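Participant: Structural data only, the sequence is not supplied:
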């Protein structure tokens, strides 16, 4: 081994930071870093499980735990006998932290005002690179503990983002994904308060050799007009957006302290699809939020068809200690599980129809690992030829296990 083992749980931003940590701790072969997630109780449980499994597999290794769960509950992880040290989200990108013998190094994340621009990249098979442009969140959704793990919103200056992307394109990366905790809140903390749309516009202008640009997720209420125009009409901006909808009922959205309404979600997607009919929509949805009635659940179910959601990430609600929603009247776990299953089934049906409609078409596919890749709309494709990092023209001939089957055109 030439560096630490890094075990990643949770979001794309964690994946990007895991790659940065692997690079920072190069040469520390005895080190295992567990990059944790706190978005749900299940994510925290999986983190503990991963720590125990890592200790069984490598009894002599040093195990450091970092990430959002470690930031929010450092003492709980420090108390685990398998753990040698706990690092906060600020400390995880400080090389000295990997060499320290301190049991707990977790600072006040709310005091952090900058995002380190030299550590903004994670990689996927030398084909796709994730570039962190923003970290933290200024909003306080009632179900979410993440702002207390990530701190307040802060942005990477556009010039540094462009410089990094230009270097990655020079290294052969064909696709860049802009990522962050609340990426659409990019800019107000920077001089001139640029918007995310202006950042994307500058990237496309100043890195003309970049073939494909993608966003990790969007809050539809913060989709500024410049970004809408780019998403609708710019061919190098991939026709795939993942929306942070969370629910399809106005009362539940209000109790979540979300800033958009059901109608705004539907209108945003309708506008995008009118301008760019082939755009694919993904969404985060929470099942069984406290006080949710069957009628409210049905509104979320209908949102899948009304917004043509073909990539749904469904989260069964579980109360997070320290969040307002944890103090609200809870639903029986069996109800939450049933509703999550219904949302997943509805999304799976929509996804299947979407994939079936692509059989017989031609798609431009970025080849990633083992000959598999993704089309511009992020449909998974198994092409029959192509090296990792290549963009190839593929004729879609069939569908197996929700993966499109293609032949090199």
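Facilitator: Ah, there it is. Note that the structure is a prediction, hence the values are computed from the model and not measured. Numbers count the residues shown, from 1 in each chain.
Participant: going forward, measure contacts between C-alpha atoms and count neighbours the same way
Facilitator: OK.
Participant: So which residues make contact with the helix or strand that residue 343 is a member of?
Facilitator: With elements taken from DSSP states H and E, the one containing residue 343 is helix 333-356. Applying C-alpha atoms under 8 Å, 6 or more residues apart in numbering, the external contacts of helix 333-356 come out as 286-289, 297, 300-301, 304-305, 308-312, 314-317, 379, 398-399, 402-404.
Participant: Included below, for side-by-side comparison, is a second structure:
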């Protein structure tokens, strides 16, 4: 690839822009701290910088479009900047990235965590197409250096696992990220302890397939693979006032042992974000998911019986090839049946190389959009009911920020993830506060601190 940009010079300004999942945010912080250690001044991606890193996502075609858009925006801010595209879109579409005239370097998922070293080379695009058998053989148990925290974030994401073995027919991420590999429990606990010592009150545990953590490890005492229950139990042995939230988890991993622990310890947030996708039997089978509707309903109802005040959010995929109106309605009905307060809904997006993209009967894109709207409407209906039930009650929130609007309200989230606006002065940002819910704006709960009653 022809290089037309300035070479990189230490002690200049660098910006890392993150698209996509919580794992990306954790990895972006690793890149940020490595650049800082190499004498780069970190600035916002909205500012003029000498180096821009676009940490990309490729879960949908829209995510790819956003990556290309952000590349062009960064180039407009500084046409002479050294511009790096890294992450899953770079992994899967490296040739597209290399052909963009604005791009100086393309980094694979394996190389991006060595960004400071790679940028110093800066003589050509260094994306390497590796042999599939050797591509992911690095020992992930020796995890990257610990991060100290996040810029402008009160919640700290901690990646515990990488990759996925599932191979869902619609998904490209298992190709972009490789097979499931677990970080060691020792590293994870050290990372969490570091973040707690640095003042973080919420730790969000994340992975590409979170519930598979430990499947590739061996417990020294038992000789068996450890699991997420054991990891969470070990986390909770760390003393302190904090809370732990699990990120997206497959229903297949919601075993009774894990649910009992979540329900028994108040430091574990009563919130599950389910990788649900569909609630129709045939569509789940064609997606190559690991459960059927009966299993899904049974696990959710069991979770609701074991975890007080449980709130559910979920990833939903609509318009999968061959999905009929009746099959879609099974998923729509599940929003009400299961009480999915926050459905994170996507229209199906053809990803080249996936089995689903080869299915002849593709749903028209307009129909996919309409189904997205119906799922969102169902979520709105469920959410308003939850909001009304909360009026008059007391919630513990983590204060996240001061709203910049004229109202100057503080914004936070309750343990179960509900958004809360506070009308009066509260504890410092990043601290817990107990509030009484007085109303709802339709999008969030309105509250006052108990001290002001």
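Facilitator: Alright, I've got the coordinates. In this text the structure is predicted, and so the values were computed from the model without any measurement.
Participant: For residue 308 of structure 1, see how far away residue 343 of structure 1 is.
Facilitator: Distance, residue 343 of structure 1 to residue 308 of structure 1, using C-alpha to C-alpha, to the nearest Å: 13 Å.
Participant: The two: which has the busier surroundings?
Facilitator: Neighbour tally, residue 343 of structure 1 and residue 308, criterion other C-alpha atoms under 10 Å: the higher count belongs to residue 343, 25 against 22.
Participant: and the gap between the aligned partner of residue 87 of structure 1 in structure 2 and residue 184 of structure 2?
Facilitator: Structural alignment (TM-score structural alignment) places residue 87 of structure 1 against residue 107 in structure 2. Counting by C-alpha to C-alpha, the gap from residue 107 of structure 2 to residue 184 of structure 2 is 25 Å.
Participant: thought residue 371 of structure 1 was touching residue 380?
Facilitator: No. Under the criterion of C-alpha atoms under 8 Å, residue 371 of structure 1 is not in contact with residue 380, lying 11.1 Å apart.
Participant: Those two: which is more packed in?
Facilitator: Each of residue 371 of structure 1 and residue 380 has its neighbours counted (other C-alpha under 10 Å); residue 380 has more, 18 against 15.
Participant: do you know how far the aligned residue in structure 2 for that one is from residue 200 of structure 2?
Facilitator: Residue pairing (TM-score structural alignment): residue 380 of structure 1 is matched to residue 419 of structure 2. From residue 419 of structure 2 across to residue 200 of structure 2, the span is 19 Å (C-alpha to C-alpha).
Participant: more neighbours, residue 107 and residue 184 of structure 2?
Facilitator: Neighbours around residue 107 of structure 2 and residue 184, counted as other C-alpha under 10 Å, are more numerous at residue 107. The numbers are 28 against 19.
Participant: Surely the match of residue 380 of structure 1 and residue 400 touch.
Facilitator: No. Under the criterion of C-alpha under 8 Å, residue 419 of structure 2 makes no contact with residue 400, lying 10.1 Å away.
Participant: Can you check which residues contact both of the two?
Facilitator: With C-alpha under 8 Å, 6+ apart, residue 419 of structure 2 and residue 400 have common neighbours 411, 412, 413.
Participant: In the stretch 201-350 of structure 2, mark out all the helices, start to finish.
Facilitator: 228-236, 256-264, 281-287, 293-306, 325-338 (DSSP state H, counting those that start in this stretch).
Participant: need these in TSV with mean neighbour count, can you?
Facilitator: Supplementary listing: those in TSV, determined by neighbours: other C-alpha atoms under 10 Å:
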stretch	mean neighbour count
helix 228-236	17
helix 256-264	17
helix 281-287	18
helix 293-306	16
helix 325-338	17
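Participant: how about these in TSV, adding distance to residue 65 of structure 2?
Facilitator: Below are the helices of the stretch 201-350 of structure 2 laid out as TSV (distance: least, C-alpha to C-alpha, whole Å):
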stretch	distance to residue 65 of structure 2
helix 228-236	35
helix 256-264	38
helix 281-287	24
helix 293-306	33
helix 325-338	27
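Participant: looking at those helices, which is closest to residue 68 of structure 2?
Facilitator: helix 281-287 (28.2 Å; C-alpha to C-alpha).
Participant: What span of structure 1 is that closest one aligned with?
Facilitator: Aligned using TM-score structural alignment, helix 281-287 of structure 2 spans residues 250-256 in structure 1.
Participant: Mind reading off the mean deviation between that stretch and structure 2?
Facilitator: Overlaying structure 2 shows stretch 250-256 of structure 1 at a mean distance of 0.3 Å from the equivalent residues (mean C-alpha distance after the TM-score superposition for structure 1).
Participant: neighbouring contacts of that stretch?
Facilitator: 141-143, 246-247, 259-262, 289, 291-292, 296, 325.
Participant: Closest one of those to residue 229 of structure 1?
Facilitator: Nearest to residue 229 of structure 1 among the contacts of stretch 250-256 of structure 1, with distances taken as C-alpha to C-alpha, is residue 260, at 20.2 Å.
Participant: Spatially, which residue comes closest to that closest one, not counting chain neighbours?
Facilitator: In space, and not counting its chain neighbours, residue 260 of structure 1 is closest to residue 221: 5.7 Å by C-alpha to C-alpha, 6 or more residues apart in numbering.
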